[in-house]
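In: Give me a model of this one.
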Amino acid sequence: MDKDKFAAAIEAGEPLIEQSMEALKRYWEARDYGAPPDELERLRLHSESLAQAVSDYQLRTVSKLMGNKLPPLH
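Out: Predicted structure coming up:
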């Protein structure tokens, strides 16, 4: 695995990681301040969705860099 390609791929995913961390922070803050249950659920789902996107991105990136062929996402 080419270290430069790996570093570039991970760096490309950093904005998504930041979005995921911010969404989690918003959820925790809302929970701590007693937000209504429907708002908490919306924030939780948004946070989980972004965390899953980060995980999927990282898995696909490493798999591709290791030479694996992956099916399209759609």
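
In: contacts, neighbours, all on C-alpha from now
Out: OK.

In: Buried ones in stretch 16-28, by neighbour count?
Out: Across stretch 16-28, burial judged by 16 or more other Cα atoms under 10 Å covers 16, 17, 20, 23, 24, 26, 27.

In: Just the ones in helices from those residues, please.
Out: 16, 17, 20, 23, 24, 26, 27 (DSSP state H).

In: so what does the strand or helix carrying residue 40 touch, helix or strand wise?
Out: Residue 40 belongs to helix 37-65 when assigned by DSSP states H and E. With contacts taken as 3 or more Cα pairs under 8 Å, 6 or more residues apart in numbering; DSSP states H and E, helix 37-65 sits against helix 3-12, helix 14-32.

In: Alongside the first, I'd like the structure of this one:
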Amino acid sequence: MKDLEEVMAAGKPLMQQATEALRIYNEAKGSVSPEEELRLWREAEYLFEAVHEFQRRALGWPVHSLH
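Out: Okay, here's the model as predicted:
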């Protein structure tokens, strides 16, 4: 799967999930406990990292170690 359009299409559900998590985090900032705010931020951050790694792997680029 080397074509950029194919890679983007294949990763679209994960990107949508990451974007939604970021939206939820931004809406919750200041209105939830600091612990919940941190949890939401970590979830969004994790998902965007997953998108990045998926795209790198799908394009055959060097990837970061998973451990």
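
In: that older thread, TSV for the helices and strands packed on helix 37-65 of structure 1, including distance to residue 56 of structure 1?
Out: TSV is the format used below for these (distance: least, Cα to Cα, whole Å):
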stretch	distance to residue 56 of structure 1
helix 3-12	12
helix 14-32	11
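
In: hang on, the earlier thing: so how far is the helix holding residue 40 of structure 1 off the chain centroid?
Out: Distance of helix 37-65 of structure 1 from its chain centroid, counting by Cα atoms, centre = their mean, to the nearest Å, is 4 Å.

In: Taking helix 14-32 as reference, get the angle to that helix.
Out: Orientation check (axes from the mean of the first three to the mean of the last three Cα atoms, to 10 degrees): helix 37-65 of structure 1 against helix 14-32 gives 160 degrees.

In: if we can go back for a sec, from the ones in helices among the buried residues of stretch 16-28 of structure 1, which single one is nearest residue 49 of structure 1?
Out: residue 20 (8.4 Å; Cα to Cα).

In: Structure 2: which residue goes with the closest one?
Out: Aligned counterpart of residue 20 of structure 1 in structure 2: residue 18 (TM-score structural alignment).

In: in structure 1, which residue is closest to the centre?
Out: Centroid-nearest residue in structure 1: residue 54, 2.5 Å away (criterion: Cα atoms, centre = their mean).
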